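Participant: Got a sequence here, can you build the structure:
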Amino acid sequence: MSQSASFSSDHIPDISGFYPEKWTIKFVNEGAANLVFEVRLPPSPPSTTESHANGHSDIFQGHLLRVPKAGAKTFPYPELLQYWDSTITPLFPPENLVQHQLVKLGQSPSKVITILDELLAKAESGRRKDFRDTRVLPDAQYGMLIEDMRSQNPSDYFVEFKPKWLSPSPSQRTRCRNCAREAYRDHLDPSHHKAHRLGILCPLDFIACRSNRGSLENVLKHIVPASASPSHRNHLADWLRTNSLLPLLQQAQAKHDPSQGVNLELAMTLRDCSLFLRISTPQDGTGQPARIEAKLADLDKKNAAKKKKHWEELERDLVEGGFYEGKEQPREETDCLLERAAN
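Facilitator: Modelled structure (predicted):
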């Protein structure tokens, strides 16, 4: 897709002016459509470059650099940011959203992209097999600085998870939409063993854990690593019981449920987002309470024109195959909250 945009780019920082060949860069993560890097600028005297003189020398501080992946066929970053501003931000308080800033990658051929591709080539062995050999979109004009929600201090705790479908589909009876889909996947691939089927967290537990101890323990079992301290586990348990973000996400999902025929691309975006949660414990011995930050990310605009047929066919297979009601043959086992409640 074209990188053109109907907005002024005059005030968007051009990071190619920061001598990218001298950057300290670390490959952080990637998905099907984007690559994420940690960038650190070398110390430099004041006014070394025009960019530094304009006060942008700390532009990467507290942020990660996200760039589009070649062949992903997604929307240009300016369009994604416009969608974020017009459609996503009205739904949630700003403190519950990972913040973004558009940056220029420089004129093509971009020195920034060349350096990032060189780093990817060196990192091939550590990348997911189906992502290997992919590179940055060669003619990308824009990247995005995204708020870095990872641990900033040794005492911090960070967890990332996908809440999935927090509001049951109106057509469902015995299983939620997510667990019905998992049963369908296992039905197509009988090689999946029972431990896999029962190892999928039912997203309805995220809401039920506010009042259901069993659901709370189930969520903690799935999202808290063994390395977490008892203190961090307790803080996370308190947040799960009392937070307002997950109920707010549930309300947004219910309002835009695709079965209602309302804004399908937004409905699917809200059901595929990620939640970043960071617990910061003061290290000064003052006894101040821990600070908990919870923010939604991965809320990019979905390409409904390309995916609508797939979404509709999957929903039809779930309904007609009896996966919402647990009537598929042979019947697959899941750990859906609704199935647990019925037994």
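Participant: Going by C-alpha atoms from here, please, whenever you check contacts or count neighbours.
Facilitator: Noted.
Participant: Endpoint to endpoint, stretch 262-278 covers what distance?
Facilitator: 33 Å (C-alpha to C-alpha, to the nearest Å).
Participant: cool, and stretch 270-282?
Facilitator: Span of stretch 270-282 from end to end, C-alpha to C-alpha: 33 Å.
Participant: Name the residues that touch it?
Facilitator: Contacts to stretch 270-282, defined as C-alpha atoms under 8 Å, 6 or more residues apart in numbering, come from residues 149-151, 153, 155-165, 232, 235, 249, 252-253, 288-299.
Participant: Show me those that map onto helices.
Facilitator: Among the contacts of stretch 270-282, the ones falling in helices (DSSP state H) are 232, 235, 249, 252-253.
Participant: Tell me how far residue 241 lies from residue 156.
Facilitator: 20 Å.
Participant: that older thread, tabulate the ones in helices among the contacts of stretch 270-282 (a markdown table), appending neighbour count and distance to residue 43.
Facilitator: Shown next, in a markdown table, are the ones in helices among the contacts of stretch 270-282 (neighbours: other C-alpha atoms under 10 Å; distance: C-alpha to C-alpha, whole Å):
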| residue | neighbour count | distance to residue 43 |
| --- | --- | --- |
| 232 | 21 | 35 |
| 235 | 16 | 37 |
| 249 | 22 | 42 |
| 252 | 19 | 45 |
| 253 | 23 | 46 |
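Participant: Here is a second sequence; please produce its structure as well for comparison:
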Amino acid sequence: MTTAALDPNVHLTYLAEGAANIVYRIHPPLITSIVNPTSPSTPPSTELESYGPSTPPPTEVPEPSSPDLYKGHLLRLRKSAASSVPVQESHVAFITKIAPLFPAESLVSQTLIVLPPGLLKRLNSELRGLDGVGTRATKRRGTYLDEEEEYGRLVGDMTGDGNGDGEGDCVALEFKPKWLVQSPTAPKEARRCRTCALSAMRIAASSRGTAWKGVCPLKLLAGNIESAREAVDIILKSRAADERVSTRLVEFICTNELVKKLRQLQEQWDRQGVLGRREVDEDLSMAMTVRDCTLFLKIPTNPTMPIEARLGDLDLKPTTREKLLYWQNIERRLIDEGWYTTTEKGPAMGRNHCRLAETC
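Facilitator: Coordinates of the predicted model:
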């Protein structure tokens, strides 16, 4: 059982961020290993590692630097948020509850890594500098890394850049499949799925206008070329993708089993919905986790090479009452304000792009 420790002099460059995490590219590959002395051997860095609440603190054993450990990986760090879960706890949940549900090749790999003292404070100082010059998205400014966190994660690099794998050019894409099964508490006369209803509500409340052309998750599972083509056009958006890439992505959407597996898990873990609950049980936490994961795709321009598809952002959702109240408030608004049924008041939302509107 091995945990890696980041060298304090490692150089990191800001790459991207979401609501709960920030991702950095690593330069150069400097590493020191920390090895549990009870472990009979040191597994490759790509293997998932098992940790439990009774795992004793590892003993530091200096080893030569291992640049290969960083190859094809990014560093993912947790932001400070009241509802966020400590990295080690989240990692344990991933390898014990989530990873066993999918083939290893269908998941973005992740390895727990110990952070050096002072790193997060330094990175937060850099983030404040990025805030000052407007580099970060407006909605992300003012949020920073949790300086009390001891761990980060090395995650597989699905950006299609900087892997050094020698596999040639590819188009890298990512999107969230979201709610692949309608909310159990949605009205029977709904003409929007839960994802489309929430998107419509948020667009109406924003300053971006009333037109919306997001991907309806139900079209990812429609099983026909027309729906798949519409989804692909939205996913690719303004990218100047080769028509062959577009065609391959349509075929992938029509035939892949990964999104179908997500749908099955979402349905299995939440048949009740969030309303009427007094607490978040493990099943609901798991359901919300697979509703918010990201599908990463690498589509080689060489048609003889297979598409690489992996799920990431599979951090187990917290089971706090505050989180439950948040989910319940959203659901009540979607129902009471007519977002499911397209009877909402206010500016017209334009065409309803949800598949439910086409099948009602």
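Participant: which residues of the stretch 101-250 of the first structure fall in helices?
Facilitator: 111-122, 177-188, 194-197, 204-208, 213-223, 230-242, 245-255 (DSSP state H, counting those that start in this stretch).
Participant: between the ones you listed, which gets nearest to residue 39 of the first structure?
Facilitator: helix 111-122 (10.4 Å; C-alpha to C-alpha).
Participant: What is that closest one packed up against?
Facilitator: Helix 111-122 of the first structure sits against no helix or strand, with contacts defined as 3 or more C-alpha pairs under 8 Å, 6 or more residues apart in numbering; DSSP states H and E.
Participant: got a list of contacts for it?
Facilitator: 16, 20-21, 27, 105-106, 133, 135-136, 138.
Participant: Could you pick out the buried ones from those residues?
Facilitator: 16, 20, 27, 105-106, 135-136, 138 (16 or more other C-alpha atoms under 10 Å).
Participant: wait, which of the helices of the stretch 101-250 of the first structure is closest to residue 94 of the first structure?
Facilitator: So among the helices of the stretch 101-250 of the first structure, helix 245-255 is nearest, using C-alpha to C-alpha, at 11.5 Å.
Participant: quick one: buried residues of the helix or strand just after the closest one?
Facilitator: The element immediately downstream of helix 245-255 of the first structure (helix or strand, assigned by DSSP states H and E) is helix 264-270. Buried residues in helix 264-270 of the first structure, counted by 16+ other C-alpha under 10 Å: 264-270.
Participant: so where in the second structure does the following helix or strand past helix 264-270 of the first structure end up aligned?
Facilitator: Using DSSP H and E, the helix or strand that follows helix 264-270 of the first structure in sequence is strand 274-280. The aligned range for strand 274-280 of the first structure in the second structure is 294-300, by TM-score structural alignment.
Participant: Same list, the buried ones among the contacts of helix 111-122 of the first structure, but as a markdown table with distance to residue 80 of the first structure please.
Facilitator: A markdown table is the format used below for those (distance: C-alpha to C-alpha, whole Å):
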| residue | distance to residue 80 of the first structure |
| --- | --- |
| 16 | 22 |
| 20 | 25 |
| 27 | 23 |
| 105 | 16 |
| 106 | 19 |
| 135 | 20 |
| 136 | 17 |
| 138 | 18 |
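Participant: Tell me which entries of the residues you listed lie within strands.
Facilitator: Within these, residues falling in strands by DSSP state E are residue 27.
Participant: Identify the farthest-apart pair in the buried ones among the contacts of helix 111-122 of the first structure.
Facilitator: Once C-alpha to C-alpha is applied, these give 27 and 106 as the farthest pair, at 19.9 Å.
Participant: residues near residue 152 of the first structure, how many?
Facilitator: Residue 152 of the first structure has 13 neighbours, counted by other C-alpha atoms under 10 Å.
Participant: contact partners of the longest helix seen in the first structure?
Facilitator: Longest helix of the first structure, by residue count under DSSP H: helix 304-320. Applying C-alpha under 8 Å, 6+ apart, the external contacts of helix 304-320 of the first structure come out as 171, 180-181, 184, 264-265, 324.
Participant: And these, which is closest to residue 207 of the first structure?
Facilitator: residue 180 (18.1 Å).
Participant: That closest one pairs with which position in the second structure?
Facilitator: Using TM-score structural alignment, residue 180 of the first structure lines up with residue 197 in the second structure.
Participant: what about its match, distance to residue 343 of the second structure?
Facilitator: Where residue 343 of the second structure is concerned, residue 197 of the second structure sits at a distance of 11 Å (C-alpha to C-alpha).
Participant: just residue 241 of the second structure next, same as before
Facilitator: 37 Å.
Participant: How about the alignment partner in the first structure of residue 245 of the second structure, nearest residue that isn't a chain neighbour?
Facilitator: In the first structure, the residue paired with residue 245 of the second structure is residue 232, using TM-score structural alignment. Excluding the flanking residues, the one nearest residue 232 of the first structure by C-alpha to C-alpha, 6 or more residues apart in numbering is residue 157, at 6.8 Å.
Participant: Map the one you found across to the second structure for me.
Facilitator: Aligned against the second structure by TM-score structural alignment, residue 157 of the first structure finds its counterpart in residue 171.
Participant: Let me see the contact set for its match.
Facilitator: 160, 241, 245, 297-301.
Participant: List only buried entries from those residues.
Facilitator: 160, 245, 297-301.
Participant: of the residues you listed, closest to residue 205 of the second structure?
Facilitator: Once C-alpha to C-alpha is applied, the member of these that ends up nearest residue 205 of the second structure is residue 297, at 31.1 Å.
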